[in-house]
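Engineer: sequence isn't available, so here's the structure alone:
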């Protein structure tokens, strides 16, 4: 078992989720059950899967959950791009969040490779 709260990827994913919630709070009210809900859930899924995987009995299982977390990272990135394309975000904010996600993906892949 790994101590997920000590993992830098978990800490960064919590920070990303907080930022996503702040960003989506300014989305139009008609997005409450659309893009806003989807991107919030996807961002929560990142830290949740890291934590759940860390609590599993083997590195193999942890590795699988890290893969799921990476999938959620790509989902968040896609939804941020969509939010920009429909006019909910400025380019600078889109780029900042996408850079954060890219860094988190690389870090998580590094941990996955270490677990193998």
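Structural biologist: Perfect, thanks for sending it. As the structure is a prediction and not an experimental result, all values here were calculated from the model.

Engineer: going forward, measure contacts and count neighbours with C-alpha atoms only.
Structural biologist: OK.

Engineer: now do the SS call for residue 69.
Structural biologist: Using DSSP: H, G, I helix; E, B strand; the rest coil, the structure places residue 69 in helix.

Engineer: by contact count, what packs against the helix or strand containing residue 60?
Structural biologist: Per DSSP states H and E, residue 60 falls inside helix 59-85. Judged by 3 or more C-alpha pairs under 8 Å, 6 or more residues apart in numbering; DSSP states H and E, helix 59-85 is in contact with helix 35-54, helix 91-115.

Engineer: so for residue 67, which of those helices sits nearest?
Structural biologist: Comparing the helices and strands packed on helix 59-85 by their distance to residue 67 (C-alpha to C-alpha), the top pick is helix 91-115, with 7.9 Å.

Engineer: what's that closest one in contact with?
Structural biologist: Here helix 91-115 makes contact (C-alpha atoms under 8 Å, 6 or more residues apart in numbering) with 9, 12-13, 16, 59-60, 63, 66-67, 70, 73-74, 76-77, 80-81, 84.

Engineer: take the one below as the second:
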């Protein structure tokens, strides 16, 4: 129940938005986040570039890739499936970013610049998935 309350005001704000414009906004924001996160992983310590860095790169690239692939599919059922994968990958990337921050692999200012965008994208994906249900 807490999850639904958290997104209620945000959901109302985007409820009137058409599917296509919402889809475009989601694609643009997910790409922006990926473009911002990807280069940060190459600043990780050498031993982490190919462990945590690789995992973070894969999860963050998976977000826009799955959204775009789902958008290219014919039906809402397939789109919903790919959006769910993108949502899960985003949640994974959010945790990996937090972990990298706590380990000192990324600067707090970089983390704080990305975090609000990931929160917004989470909400947009949630709203879009709800639109597909109705």
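Structural biologist: Okay, I see it. Keep in mind the model is a prediction, meaning the values are calculated, not measured.

Engineer: returning to that earlier point: output the helices and strands packed on helix 59-85 of structure 1 as JSON lines; include the columns mean neighbour count and distance to residue 28 of structure 1.
Structural biologist: Converted to JSON lines, those look like this (neighbours: other C-alpha atoms under 10 Å; distance: least, C-alpha to C-alpha, whole Å):
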{"stretch": "helix 35-54", "mean neighbour count": "21", "distance to residue 28 of structure 1": "9"}
{"stretch": "helix 91-115", "mean neighbour count": "15", "distance to residue 28 of structure 1": "17"}
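
Engineer: need the nearest residue in space to the spatially most central residue of structure 2, chain neighbours excluded.
Structural biologist: By C-alpha atoms, centre = their mean, structure 2 has its centre lying nearest to residue 90, at 3.7 Å. Nearest non-adjacent residue to residue 90 of structure 2, counting by C-alpha to C-alpha, 6 or more residues apart in numbering: residue 63, 6.0 Å away.

Engineer: report the contact partners of the equivalent of that neighbour over in structure 1.
Structural biologist: Under the alignment (TM-score structural alignment), residue 63 of structure 2 maps onto residue 46 of structure 1. Applying C-alpha under 8 Å, 6+ apart, we find residue 46 of structure 1 in contact with 13, 68, 69, 70, 72, 73.

Engineer: circling back: any chance of the helices and strands packed on helix 59-85 of structure 1 in CSV with distance to residue 23 of structure 1 as columns?
Structural biologist: Formatted as CSV, the helices and strands packed on helix 59-85 of structure 1 follow (distance: least, C-alpha to C-alpha, whole Å):
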stretch, distance to residue 23 of structure 1
helix 35-54, 9
helix 91-115, 9
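
Engineer: wait, which of these is closest to residue 22 of structure 1?
Structural biologist: Here helix 35-54 is closest among the helices and strands packed on helix 59-85 of structure 1 (C-alpha to C-alpha), at 9.9 Å.

Engineer: now do that closest one: distance to the chain's middle.
Structural biologist: Mean-position distance between helix 35-54 of structure 1 and its chain equals 6 Å (C-alpha atoms, centre = their mean, to the nearest Å).

Engineer: got the angle for it vs helix 91-115?
Structural biologist: Angle of helix 35-54 of structure 1 versus helix 91-115, following axes from the mean of the first three to the mean of the last three C-alpha atoms, to 10 degrees, is 20 degrees.

Engineer: tell me the angle helix 35-54 of structure 1 makes with helix 59-85.
Structural biologist: 160 degrees.
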